[in-house]
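Colleague: Sequence unavailable; structure follows:
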């Protein structure tokens, strides 16, 4: 197995970063136990148990301290080890080993910190090792120059899970809530689970396909969506770089059919969890081609062509889940053993940092000339 050289094994960097990562998660996890009504998501609390989260929290504290000690022993730069151990100690002092699950009184407003921590933890332990062992771009650094910006995007979209959930449900309720869909919704919910699940995936992906394609062909909307295409470092965090206007419109159009057809709660939950994992996967820096599955589900190779910098391949692979939707509308492209040489946008000027990128599309186009913008909006 080949591993990227930029990781510097044996120098204490990996153990130091791991200690900090787990230490921060542990400290924030303690806060979730102390203030669950404000920091945790009611719907998500039904998925896990307090006892299981207590075990996971204890394991993270112990692992953070362990990796901190390892880094302290082998690294010349003690800073990372000390920071990791500091967060570990803060988690212990604030009651990390003595937290107790409690009955939560509902709160009208909350921050989805539990959803953020669990998703970040799971995605990191799954995809960081995959990118280390099976990288597509071996010279791409694990901590490239804009990884902090992408991490902020990841954090904001998770912490505002309630906000985005409310604003994306409103269009569906406004336009379709008065029709009277109880019979249709009862029929859908009586379908066999696997058929209902496929139907939900297909209808949501179909709506998202055309929304995605519209963002590429409408000049003003392309300003917002181009933020997503601005990264030249495709990795497990790259999919999170999405402007909040893009998130609002795209999620609304995906959720509207799910609301109209009345899919069951379990189906909707499976869809949300699948998309959370799959969106990370298709942007990951991995050369795994997934065999015949790449013709059934979108894969990194498939989606990387959508981010291709070469103008000859613009306007391809808009589907998020099913490639056959692109085949239906003539936008499918997947050569057998080829990957795009580069990803990103040619001759585009984007500011660095989350706040500047959030404001920028409202002020002007990231492209210097209107002609360049027209070319890119047809990607």
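Modeller: It's in. The structure presented is a predicted model; accordingly, all values stated were derived computationally and were not measured.
Colleague: Please make it C-alpha for all contacts and neighbour counts, starting now.
Modeller: Noted.
Colleague: what about residue 51, neighbour count?
Modeller: For residue 51, the neighbour count with other CA atoms under 10 Å is 12.
Colleague: How far does the helix or strand hosting it sit from its chain's centre?
Modeller: Assigned by DSSP states H and E, residue 51 belongs to helix 50-74. Remark: helix 50-74 is offset 25 Å from the chain centroid, using CA atoms, centre = their mean, to the nearest Å.
Colleague: want to compare, so here's the second one:
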């Protein structure tokens, strides 16, 4: 009985960490919206407030509804609780694994018309991007493209909680950054995805499927392929 209670308390505690994680991303994205991307934020809210509100609803669902539940399950079942140091090397490879999984799923969404319906919502924001819209995706896409690669990384590369959280932090911050129009002027760093490249993806939809850190398109030379379906605008 005591073991069951302790297990339940562990799930509750880690649920709180997941909820705090989601809340932190929302607060940071909101700050970036109104401070860094203020002009884009004003343009979007003035011209299509309903779309913006729908996007924020999906962000709240994904980060406050889905994230805490999944994070709690991963933390209680996959993460090492005996150490507390951040392993930079493991953190880097966690990011690589996650970004590779995202890249595969994202590109698949664009190649197959049937699957694109799970991704089309995110592309409703193509004309005006702001940081918070980075997590404005359907629940299906959030779980399959965002969450599952993170679960896979924790399974393939056992790590402790601080290292896992650090990887999530880097991925999340970079995801906000590549959706920030004002960051498009930042120079391209070799083998890393740039905000300009991700904005090009939202314009053309036929290249730059990588996000939010590692540029797998360049690694695999995918942008030179010509068999990608150009889907109609939504």
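Modeller: Alright, I've got the coordinates. Just so we're clear, the structure is a prediction, and the values are computed from it rather than from any experiment.
Colleague: re earlier: for the helix holding residue 51 of structure 1, which positions count as buried?
Modeller: 50, 53-54, 57-58, 60-72, 74 (16 or more other CA atoms under 10 Å).
Colleague: Onto which residues of structure 2 does it map?
Modeller: With TM-score structural alignment applied, helix 50-74 of structure 1 matches no range in structure 2.
Colleague: Show me what that helix is packed against.
Modeller: Here helix 50-74 of structure 1 touches helix 13-34, helix 79-93, going by 3 or more CA pairs under 8 Å, 6 or more residues apart in numbering; DSSP states H and E.
Colleague: For residue 223 of structure 1, find the nearest of the ones you listed.
Modeller: When the helices and strands packed on helix 50-74 of structure 1 are compared by CA to CA, helix 13-34 sits nearest residue 223 of structure 1, at 33.4 Å.
Colleague: Can you tell me which helices and strands the closest one packs against?
Modeller: Helix 13-34 of structure 1 is packed against helix 50-74, helix 79-93, helix 113-133, with contacts defined by 3+ CA pairs under 8 Å, 6+ apart.
Colleague: about what we covered before: in a markdown table: the helices and strands packed on helix 50-74 of structure 1, plus mean neighbour count and distance to residue 197 of structure 1.
Modeller: A markdown table is the format used below for the helices and strands packed on helix 50-74 of structure 1 (neighbours: other CA atoms under 10 Å; distance: least, CA to CA, whole Å):
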| stretch | mean neighbour count | distance to residue 197 of structure 1 |
| --- | --- | --- |
| helix 13-34 | 24 | 32 |
| helix 79-93 | 21 | 40 |
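Colleague: Out of those helices, flag the one nearest residue 215 of structure 1.
Modeller: For the helices and strands packed on helix 50-74 of structure 1, the distance to residue 215 of structure 1 is smallest for helix 13-34, at 35.1 Å, taking CA to CA.
Colleague: before we move on, the earlier item: quick one: closest of the helices and strands packed on helix 50-74 of structure 1 to residue 284 of structure 1.
Modeller: Across the helices and strands packed on helix 50-74 of structure 1, residue 284 of structure 1 has its closest neighbour in helix 13-34 (19.4 Å, CA to CA).
Colleague: related to what we said a few turns ago, and the helices and strands packed on helix 50-74 of structure 1: which comes nearest residue 209 of structure 1?
Modeller: Of all the helices and strands packed on helix 50-74 of structure 1, it is helix 13-34 that lies closest to residue 209 of structure 1, at 34.9 Å by CA to CA.
Colleague: hey, where'd the helices end up in structure 2?
Modeller: Listed in chain order, the helices of structure 2 (DSSP state H) span 2-35, 38-47, 49-60, 67-78, 88-111, 113-116, 139-141, 148-156, 161-178, 195-204, 216-220.
Colleague: which ones are touching the residue lying closest to residue 39 of structure 1 once chain neighbours are set aside?
Modeller: Excluding the flanking residues, the one nearest residue 39 of structure 1 by CA to CA, 6 or more residues apart in numbering is residue 111, at 4.7 Å. Shown in contact with residue 111 of structure 1 (CA atoms under 8 Å, 6 or more residues apart in numbering): 38-41, 159-162.
Colleague: Drop anything exposed from these.
Modeller: Among those, those classed as buried by 16+ other CA under 10 Å are 38-41, 159, 161-162.
Colleague: Assess the claim that residue 109 of structure 2 and residue 123 are in contact.
Modeller: No. Counting by CA atoms under 8 Å, residue 109 of structure 2 does not reach residue 123; the two are 11.7 Å apart.
Colleague: number of nearby residues for the residue opposite residue 129 of structure 1 in structure 2 once aligned?
Modeller: The pairwise alignment with structure 2 assigns residue 129 of structure 1 to residue 35, based on TM-score structural alignment. Other residues near residue 35 of structure 2 come to 11 when the count uses other CA under 10 Å.
Colleague: same thing with residue 157 of structure 1?
Modeller: For residue 157 of structure 1, using other CA under 10 Å, the count is 20.
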